[in-house]
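1. Predicted model and sequence below, questions to follow.
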Amino acid sequence: MVSLPGGSLDSWTVKSIVGTMFPILVVLSILELGSGFVLETLEETYLGNPTLLVLVPVMIDMGGNLGAILSSRLSTRLHLGVLEFDPRDTVLWTNILAILALAGTIFTILGFVAYGVGHLITGEPMALWDLLVISVVSGMLLAVVAIVLSIGATYVSYKQGLDPDDTTIPVVTNVCDILGVIILSVVAIAVLGGPPLHVVLLEELGAMLVVF
């Protein structure tokens, strides 16, 4: 079992909290611009299938929320000194399976809700099966990413002697925002057809370089 050295209260100072979180938030804020760039690059794909736009905010929000739940539970166990970074830790696996079960349930429901909203807004929503596949597959992939990020961020915080309460949730939620858009876009392109995401991004970057 592991716990934070020196006691968790040692990090409860303005200097410690700001010193830890400020550089992290600056870097994450810059990276967040990437999700906007992806959305702008795939504007035609999303406008051609407006029902997909219903998925975007919920997808990135729920991915971050699931990661935040696991990060919070891991941080609590670390502070209590009962966390084990061991594949045989049954409590850790219970938490992971709970997150995956939540993701499967939420993103399945999201597919049906998005279909209904799309029907109300456009009158001609995407095929329900396509929407369910996009929602569930991208949602489960994002949940796996959130789990890996949560465990990784907690472990790195522990090894560096940082308070995971200051680091894990900002890292997990912001990175899930970025990767959520990318994963959703990749899955949508795979299901609906179209040029691969990296090809579209390279073309957009090339066009920007020509302008400059």
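-> It's in.
2. Please count neighbours and contacts with C-alpha atoms only from this point.
-> Noted.
3. Report the buried residues of the strand or helix carrying residue 77.
-> In this assignment (DSSP states H and E), residue 77 forms part of helix 51-80. For helix 51-80, burial by neighbour count (16 or more other C-alpha atoms under 10 Å) applies to 51-52, 54-56, 58-72, 74-79.
4. Figure out how far it is from the centre of its chain.
-> With C-alpha atoms, centre = their mean, to the nearest Å as the basis, helix 51-80 stands 7 Å off its chain's centre.
5. Helices along this protein, start to end?
-> Taking DSSP state H, the helices of the chain run over residues 14-41, 43-48, 51-80, 90-122, 128-160, 164-192, 197-211.
6. Tell me which residue is most central in the protein.
-> Geometric centre of the chain, nearest residue: residue 176, 1.9 Å, by C-alpha atoms, centre = their mean.
7. Skipping its backbone neighbours, what lies nearest that residue in space?
-> Distances taken as C-alpha to C-alpha, 6 or more residues apart in numbering put residue 64 closest to residue 176, at 5.4 Å, once the chain neighbours are dropped.
8. That neighbour and residue 178 touch, don't they?
-> No - if you go by C-alpha atoms under 8 Å, residue 64 and residue 178 don't touch, sitting 9.9 Å apart.
9. about what we covered before: which other helices and strands does the helix holding residue 77 contact?
-> Counting by 3 or more C-alpha pairs under 8 Å, 6 or more residues apart in numbering; DSSP states H and E, the packing neighbours recorded for helix 51-80 are helix 43-48, helix 90-122, helix 128-160, helix 164-192.
10. Residue 16: which of those is closest?
-> helix 164-192 (9.5 Å; C-alpha to C-alpha).
11. Give me the angle between that closest one and helix 128-160.
-> With axes from the mean of the first three to the mean of the last three C-alpha atoms, to 10 degrees defining the directions, helix 164-192 sits at 150 degrees from helix 128-160.
12. another one to put next to it:
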Amino acid sequence: MNRSSECITKDSSRLITTELKPPDISLVQEKSWNAAVQMFGSFLLAGFGMVAASLVLDVVQHWPVYEQVSEVYILVPALLGLKGNLEMTLASRLSTHAHLGHLENCLSTITLGNLCLVQCQAILVGFLAAMAAVAMGWIPSGEFDIHHAMLLCASSVLTASVASFVLGVIMIGVIVISKKLNINPDNIATPIAASLGDLTTLALLSWIATLLYRSIGTNILLPAIIIIIGAVLVPVCGYAAWKNKFTKQALDEGWVPVVSAMVISSAGGLILDFTVSNYKGIAVFQLVINGIGGNMAAVHASRLSTTLHTGQLEGPVISATTKLLLLMVVPGQLVFIYTIGYLKAGHTSLTPIFMLIYLSAALLQVFLLLIISHYMVVWMWKLGIDPDNSAIPYLTALGDLLGTALLGVAFHILYAIGDKDSDLGD
């Protein structure tokens, strides 16, 4: 039997040992301009997806469920952040499989394993996010409403489950099609996952929470049934992922990074709470700087992880990819800054001094993230940890922390030097 046509796994913890054919060397042959076009296009898509999610949030926050069950609003950033990490690590894993040639011979096995893995992770993550929202809503007031708690848990679990399945299928399709079109999936997969993840998750959460809110008092068993079904799916999907040779390691390694990322992001949330109370105009720019920074770090980590999996040298810290990503910061930020200004979504006038200081903060954030990304991925690889499973949650959380802190410093500098127009800090 021809070994190149089989799906054979040797005893090892790294994907590169699942040898189907010689690894794809497209990362070596890839032209810089081609990579730049692919990455910049995906960043624009991710950014506009983020803007669309912001517009959806602006609408749904006035729905009755958000006004009467305020914990749903608390649930939004936690669920979106945790789900985003799961989808981006999925995209990174699938990109590596594509370069190693696994999708051509083992597509069904990889698809089944990864869909089961993200179901198990998403349902648990959704329940964890709901518990955090319940706690944050209960502790300040001292009042506990069982109906609201059940609504939050059921909404979060069902949203995470449906969104993970839909986005997982979409990501597999995107990566398979990109390989057929000779597009490097490492350049586009993680930003697309980020752009679709926020919008899809937010829309589903709002719709499901509204339906469950309307059922309070008439169908009290519905939230309990959803939670029970989710509790049954977790061990079933977890066992299927553990038995799958392509996802067993991801199931073992994927939990600590996601929970750690939530803790790091919480630190960024404390900084944001302080800065927003002093500079109201910071909120909308925080979404932009954190979104772009996190996406760029994720692409860098995904490409470097693929390079290591395919047996290529890791390259210098300031690589061609690093330079390309840094060159995209200013034009990308300008597109979204002026989009925000056109939509009148911000509370800050776009003066020349504001643009200079804001863009300096964005450049510094991305530069630090790319350096951290390089050392983190290489360090994980040397420890036998697959960076596709572990690096991106840390990087996106650090992106939130760095972006929020640097943006706070930028607004403080603007205020100190007198560029405090009628909107700045209003």
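-> Arrived safely. Keep in mind that what you see is a predicted model, and the values were worked out from it rather than measured.
13. contacting residues for the equivalent of residue 141 of the first structure over in the second structure?
-> Under the alignment (TM-score structural alignment), residue 141 of the first structure maps onto residue 364 of the second structure. By C-alpha atoms under 8 Å, 6 or more residues apart in numbering, no residues touch residue 364 of the second structure.
14. What separation do you get for residue 364 of the second structure and residue 147 of the second structure?
-> Distance, residue 364 of the second structure to residue 147 of the second structure, by C-alpha to C-alpha, to the nearest Å: 46 Å.
15. cool, residue 119 of the second structure as well?
-> Using C-alpha to C-alpha, we find residue 119 of the second structure at a distance of 25 Å from residue 147 of the second structure.
16. Please apply the same query to residue 112 of the second structure.
-> Taken as C-alpha to C-alpha, the span from residue 112 of the second structure to residue 147 of the second structure is 35 Å.
17. try residue 328 of the second structure
-> From residue 328 of the second structure to residue 147 of the second structure the distance is 48 Å (C-alpha to C-alpha).
18. And for residue 313 of the second structure?
-> Distance from residue 313 of the second structure to residue 147 of the second structure, by C-alpha to C-alpha: 56 Å.
19. Compare neighbour counts for these two and give me the winner.
-> The residue with more neighbours, out of residue 313 of the second structure and residue 147, is residue 147; 15 against 10, by other C-alpha atoms under 10 Å.
20. So what does that one match up with in the first structure?
-> With TM-score structural alignment as the criterion, residue 147 of the second structure pairs with nothing.
21. Give the other helices and strands that the helix or strand hosting residue 147 of the second structure contacts.
-> Remark: residue 147 of the second structure resides in helix 146-180, with elements defined by DSSP H and E. Packed against helix 146-180 of the second structure, as judged by 3+ C-alpha pairs under 8 Å, 6+ apart, are the following elements: helix 71-100, helix 102-141, helix 185-215, helix 221-243.
22. So what's the residue count around the closest residue to residue 132 of the second structure other than its chain neighbours?
-> Distances taken as C-alpha to C-alpha, 6+ apart place residue 75 nearest to residue 132 of the second structure, at 7.9 Å, with adjacent residues excluded. By the measure other C-alpha under 10 Å, the count of residues near residue 75 of the second structure is 24.
23. which position in the first structure aligns with residue 75 of the second structure?
-> Matched to the first structure by TM-score structural alignment, residue 75 of the second structure sits unpaired.
24. Please report the distance of residue 75 of the second structure from residue 56 of the second structure.
-> On the measure of C-alpha to C-alpha, residue 75 of the second structure and residue 56 of the second structure end up 15 Å apart.
25. Check residue 395 of the second structure too.
-> 26 Å.
26. Between these two, which has more neighbouring residues?
-> The neighbour count for residue 395 of the second structure versus residue 56, taken as other C-alpha under 10 Å, is higher for residue 395 (27 against 15).
27. ok, now which ones touch the equivalent of residue 58 of the first structure over in the second structure?
-> Using TM-score structural alignment, the partner of residue 58 of the first structure in the second structure is residue 288. Residue 288 of the second structure is in contact with 47, 50, 333, 336, counting by C-alpha under 8 Å, 6+ apart.
28. For those, could you give me CSV that also reports distance to residue 208 of the second structure and neighbour count?
-> Formatted as CSV, the contacts of residue 288 of the second structure follow (distance: C-alpha to C-alpha, whole Å; neighbours: other C-alpha atoms under 10 Å):
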residue, distance to residue 208 of the second structure, neighbour count
47, 25, 25
50, 21, 22
333, 34, 22
336, 30, 19
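29. hmm, which two among those residues are most spread apart?
-> Taking C-alpha to C-alpha as the measure, the contacts of residue 288 of the second structure span a maximum distance of 13.0 Å, between 50 and 333.
30. And for residue 43 of the first structure, the neighbour number?
-> Residue 43 of the first structure - counted by other C-alpha under 10 Å - has 12 other residues nearby.
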